[in-house]
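Novice: sequence-free structure coming up:
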């Protein structure tokens, strides 16, 4: 874990080392001040030597100014290092998430990934700043102060040693007990974020079903769970301060009593006793800083593990060493394919699928809900790998292709259409970054989107709100189809992506496909017979098994499932 985190310091190593350097020099100068104070008292005040008072006072003032400047520089570089470290952590996680296969993404909830990128990184950032500043400054200050105290008086310095041993034991117990709760509390942030995310995304559904009270209760439950865990953790950490105060006051009382005796006995000067009091505060303040740092580090360890988990996650799908870099055509072959979302121990979603599709064909895919239509087409662009058998595109197993090359040749318009905030033109160019306005307009005409875009005041420069909330479902679908067409793919998959458009527009889109992109293999998933009946052939899926694969006429004559769907839909039309 430490090795993975250290790699993300990168260009901020120099500023991290600068922080340590300035902190060390600051401590050295601070340790000198009590010695000068002792000399000022013994050689200046008690000896009634005003020149010595001025001389030592000037030295102390100069050193104080230097420590102030060094503290500022240490703080500045610590802030730069920690924020840069946090930025690199977020970048490393986000970059790795982009490489995830769907199976990797399924392991983490969206809310969980957001928590890791925000709350967890912030915790680690604060802990890192404390490590390079407090965890360097405090131990060194403690050691130097203890060494100086031993030089002044060994017997009285044993008071500090006893306090240090006492606090180390207490802090160790506190950290051990608190760590258990912090390990549990941060995953609960995932539940809280998930509750917020679901509510915001589905706010229209919440309001239409008047479920605000239910959502409030759900959020309160998640928030209360975090509250209870933090109360338990903080309840243990609360022992830190009393233990620290106990050590501080015990040291002061013992030092006052035993030190006064030593001064009276002539074994210790007044100045030396004063410097011992200063070193007492140095030692105990160092311990207090260390305890604060340890508390934060304890909290951040759970966050660090969650961050490293994402950074080290390896994609289940990678390009082979000598990957194919071109796809010959849009032919598709499923050779005895069995597929499960949980490899090895999951229930098969597709079983023994044998299909052979020619390049340029228009293929309809129909079946009941849960018949694995989307799962079937997800295998074509290798969003998942098969359990057994093989899926071939252009005559080659999809596992032999470079992933980017394969997916560039397979355009998918999903069931849940996603538009991003930005103009229509910017959204369309997701399909082809260098597409001209004319190419975008041509793709929109093919997808029957041009006619409604022209009605917008700003045309193709119309701004799309986040999630495409300012366009209708049908308009969103047509824009997504146009975006896919701009890729000029060899295979086009429409996964129930015309469900929100009327049948006339649906027919018009399919006619445009036949006339303008005849060489592209087109797979059309739909619940409507009218959307697939003009296809060259139609796949009928039933519970992950291919029940039929033929033309509309032949299926209507000999496939029971297809007949049932057809009769149900036709009967519904007649009654309407």
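Specialist: Received it, and whenever you're ready, just let me know what you need. What you see is a predicted model, and the numbers here were worked out from it, not measured in a lab. Residues are numbered from 1 along each chain as shown.
Novice: going by C-alpha atoms from here, please, whenever you check contacts or count neighbours.
Specialist: OK.
Novice: any idea how far residue 288 is from residue 150?
Specialist: Computed as C-alpha to C-alpha, to the nearest Å, the residue 150 to residue 288 distance reads 21 Å.
Novice: who's more crowded, these two?
Specialist: residue 288 (20 against 16; other C-alpha atoms under 10 Å).
Novice: grab the nearest non-local neighbour of the more buried one.
Specialist: residue 244 (6.8 Å; C-alpha to C-alpha, 6 or more residues apart in numbering).
Novice: so that neighbour is in which element?
Specialist: helix 240-265 (DSSP states H and E).
Novice: in that helix, which residues are buried?
Specialist: Using 16 or more other C-alpha atoms under 10 Å as the test for burial, helix 240-265 gives 240, 243-244, 247-248, 251-252, 255-256, 259-260, 262.
Novice: quick one: these as TSV, columns for distance to residue 213 too.
Specialist: Formatted as TSV, the entries for these read as follows, by distance: C-alpha to C-alpha, whole Å:
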residue	distance to residue 213
240	40
243	45
244	46
247	51
248	51
251	56
252	57
255	62
256	63
259	67
260	68
262	72
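Novice: elements contacting the helix holding residue 244?
Specialist: helix 154-201, helix 270-312 (3 or more C-alpha pairs under 8 Å, 6 or more residues apart in numbering; DSSP states H and E).
Novice: from these, which stretch is densest packed?
Specialist: Neighbour counts (mean count of other C-alpha atoms under 10 Å) averaged over each of these peak at helix 270-312, with a mean of 21.
Novice: gap between the closest residue to residue 551 other than its chain neighbours and residue 358?
Specialist: Of all residues not flanking residue 551 in the chain, residue 537 sits nearest, at 4.4 Å (C-alpha to C-alpha, 6+ apart). In this view, residue 537 and residue 358 are 10 Å apart by C-alpha to C-alpha.
Novice: comparing those two, which residue is more hemmed in?
Specialist: residue 537 (23 against 14).
Novice: for comparison:
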């Protein structure tokens, strides 16, 4: 928690101003009971109307000053808390952006979203409360005790007993509530995960009539969170009645003992009234502290989770002296590369070696789970190899900055990902300063021009989140156009033609061939017709290369490739 609160340093001036206004507000509130006491003991007892009017007007002026300080304190506290939360969200987001896919896999997307939103909101609420009340409450308590002792030292012993009892109660409640608050944040993660899966997979859920099943999953997660929230809120709800009970009993004792002192002439009525006011201020300050204690356990749990995100050292980092200048262009070499996913039983890739050069098309084919997508993910350094090395232009990619490495690559992922915005904005994601001619040319190569022109607003047509308002084939073609507009040295097509019909697939590959004459092209595909004309075909099986060569060479030398081909093509097509 303290580590996160260091982020308040840029707001030091605002905090100092808040402290000044808080101090002034506390002084005005502590001064008012004394003025009231003087009105009773001097003005009313002596029936001095002038004194009452004069002191009353002064009380109004003091109250107005206190009210102004209160308004300014609340405004500045809210503004500072919001700005602090904004900076913290930016810091967490930037940290997450630097994560490798390994860290994403470990933390989980749903948990990272919760930590960036809900957890930071908990910290923000605590900061606002701290600024508004944490300084004011001790000042009020200490000032109230001093003023109460000044009025009657003997009667003030009651306050000490009450504070001790209250401290014990708050300690017991906090010790019970902190584990519950930690549990709540974990359950919020689970609820977000279920909700996210349900919303993103709504088509599959409806197609398989699993709506009731998913409702039960959501209701179970929701009920679990609700039950924990009810338990902890019941616990916290006990504090307020306990405080009120203590305050009422304290008031009874003060009036009881104070009446004897007034009867004996040791105390005046006005002083007793002021004493009760100071006790109420002390109790109110303790209530404020209790409210903060209510927030601290949950905020502490949130702080731990946020620090877990910030303390992660990404597995993939840029070298201190990156080799970002190379003479060659588009050369790829795998040298005895092996890779194992975190906590996996076996290796996803084992002893992979091959070369790919500009002007060549290297195709990768294999059964499901053979490691095709894993292999191309290593080229972009989404993961680091476990053994061996990957060289681009004769430089190990671990010696390049990630930005420079990825500037050389145009990736079309296996799952076409589009963002909310226009078609033009989505394609410019590949190159921010791409002009209209470059965008149109990329779309022509990707065979996307026809369906774009048929849309009402053409290139300014809106794409919904995730591209749900266009077909899978259209999404793939826009993803391909996004990579083409970048004009990279290396193109990676990770099963990017699977949603295209054979006619569009053939036209696209023909257009790509002309566009990428001087570039290195790597194609991951399931269709034999997509890869059979490649300069080099790599056949993967269970993470190992079991064949490499041209289509004709592999038909005679690789049993695995021959099985794949025979499962897709007839004898006449093979001939």
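Specialist: Sure thing, it's come through. What you see is a predicted model, and the numbers here were worked out from it, not measured in a lab.
Novice: quantify their similarity with the TM-score.
Specialist: Aligned and superposed, the two chains score 0.97 in TM-score terms (TM-score structural alignment, normalised by the length of structure 2); 572 aligned residues with a C-alpha RMSD of 1.5 Å.
Novice: residues touching the residue nearest to residue 551 of structure 1, list them.
Specialist: Residues near residue 537 of structure 1 by C-alpha atoms under 8 Å, 6 or more residues apart in numbering: 362-364, 549-552.
Novice: change it to 10 Å
Specialist: 357, 361-365, 523, 548-555 (C-alpha atoms under 10 Å, 6 or more residues apart in numbering).
Novice: ranking those by neighbours, who comes first?
Specialist: Highest count within the contacts of residue 537 of structure 1 by other C-alpha under 10 Å belongs to residue 365, 28 neighbours.
Novice: what about the helix ranked longest in structure 1, how far off from structure 2?
Specialist: Using DSSP state H, we find that the single longest helix of structure 1 is helix 50-99. Taken over the aligned residues, the distance from helix 50-99 of structure 1 to structure 2 averages 1.2 Å (mean C-alpha distance after the TM-score superposition for structure 1).
Novice: run the chain-centre distance for the very next helix or strand once past that helix.
Specialist: Counting by DSSP H and E, the element after helix 50-99 of structure 1 in chain order, helix or strand, is helix 102-107. When distances are taken as C-alpha atoms, centre = their mean, to the nearest Å, helix 102-107 of structure 1 is centred 13 Å away from the chain's centroid.
Novice: list the helices and strands helix 102-107 of structure 1 packs on?
Specialist: helix 50-99 (3 or more C-alpha pairs under 10 Å, 6 or more residues apart in numbering; DSSP states H and E).
Novice: if we can go back for a sec, now, among the contacts of residue 537 of structure 1, which is nearest to residue 101 of structure 1?
Specialist: Of all the contacts of residue 537 of structure 1, residue 101 of structure 1 sits closest to residue 523, with 22.3 Å by C-alpha to C-alpha.
Novice: for the helix or strand containing the closest one, give me the average deviation versus structure 2.
Specialist: Under the criterion of DSSP H and E, residue 523 of structure 1 resides in strand 521-525. Taken over the aligned residues, the distance from strand 521-525 of structure 1 to structure 2 averages 0.6 Å (mean C-alpha distance after the TM-score superposition for structure 1).
Novice: what angle sits between the helix or strand encompassing residue 146 of structure 1 and helix 270-312?
Specialist: Assessed by DSSP H and E, residue 146 of structure 1 sits inside helix 134-152. On the basis of axes from the mean of the first three to the mean of the last three C-alpha atoms, to 10 degrees, helix 134-152 of structure 1 is oriented at 150 degrees to helix 270-312.
Novice: before we move on, back to that, save the helices and strands packed on helix 240-265 of structure 1 as a markdown table, and put in distance to residue 370 of structure 1 too.
Specialist: Below are these laid out as a markdown table (distance: least, C-alpha to C-alpha, whole Å):
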| stretch | distance to residue 370 of structure 1 |
| --- | --- |
| helix 154-201 | 23 |
| helix 270-312 | 31 |
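Novice: and those: which comes nearest residue 572 of structure 1?
Specialist: Here helix 154-201 is closest among these (C-alpha to C-alpha), at 33.3 Å.
Novice: list the helices and strands the closest one packs on?
Specialist: Using 3+ C-alpha pairs under 10 Å, 6+ apart, helix 154-201 of structure 1 sits against helix 110-115, helix 134-152, helix 203-208, helix 212-237, helix 240-265, helix 270-312.
Novice: helices and strands around the first one, which ones?
Specialist: Secondary-structure packing of helix 110-115 of structure 1 (3+ C-alpha pairs under 10 Å, 6+ apart): helix 50-99, helix 154-201, helix 270-312.
Novice: run the chain-centre distance for it.
Specialist: 6 Å.
Novice: check the second one too.
Specialist: Counting by C-alpha atoms, centre = their mean, helix 134-152 of structure 1 is centred 40 Å from the centre of its parent chain.
Novice: mind listing what the residue found closest to residue 45 of structure 1 once you drop the neighbours it is linked to in the chain touches?
Specialist: Leaving aside its sequence neighbours, residue 45 of structure 1 sits nearest to residue 53 (C-alpha to C-alpha, 6+ apart; 6.7 Å). Applying C-alpha under 10 Å, 6+ apart, we find residue 53 of structure 1 in contact with 36-37, 39-45, 47, 59.
Novice: buried subset of those residues as a PyMOL selection?
Specialist: The PyMOL selection below is limited to those of the contacts of residue 53 of structure 1 classed as buried (16+ other C-alpha under 10 Å):
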select buried, resi 36+37+39+40+41+42+43+44
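Novice: restricted to strands, list the contacts of residue 53 of structure 1.
Specialist: Judged by DSSP state E, the subset of the contacts of residue 53 of structure 1 located in strands is empty.
Novice: and which of the contacts of residue 53 of structure 1 is nearest residue 475 of structure 1?
Specialist: residue 59 (77.1 Å).
Novice: contact partners for the closest residue to the closest one other than its chain neighbours?
Specialist: Nearest non-adjacent residue to residue 59 of structure 1, counting by C-alpha to C-alpha, 6+ apart: residue 36, 7.8 Å away. Taking C-alpha under 10 Å, 6+ apart, we find residue 36 of structure 1 in contact with 42-43, 53, 55-57, 59-60, 271, 275.
Novice: got a markdown table for these, with distance to residue 106 of structure 1 too?
Specialist: As requested, the contacts of residue 36 of structure 1 are exported to a markdown table (distance: C-alpha to C-alpha, whole Å):
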| residue | distance to residue 106 of structure 1 |
| --- | --- |
| 42 | 73 |
| 43 | 74 |
| 53 | 72 |
| 55 | 71 |
| 56 | 68 |
| 57 | 67 |
| 59 | 65 |
| 60 | 62 |
| 271 | 68 |
| 275 | 62 |
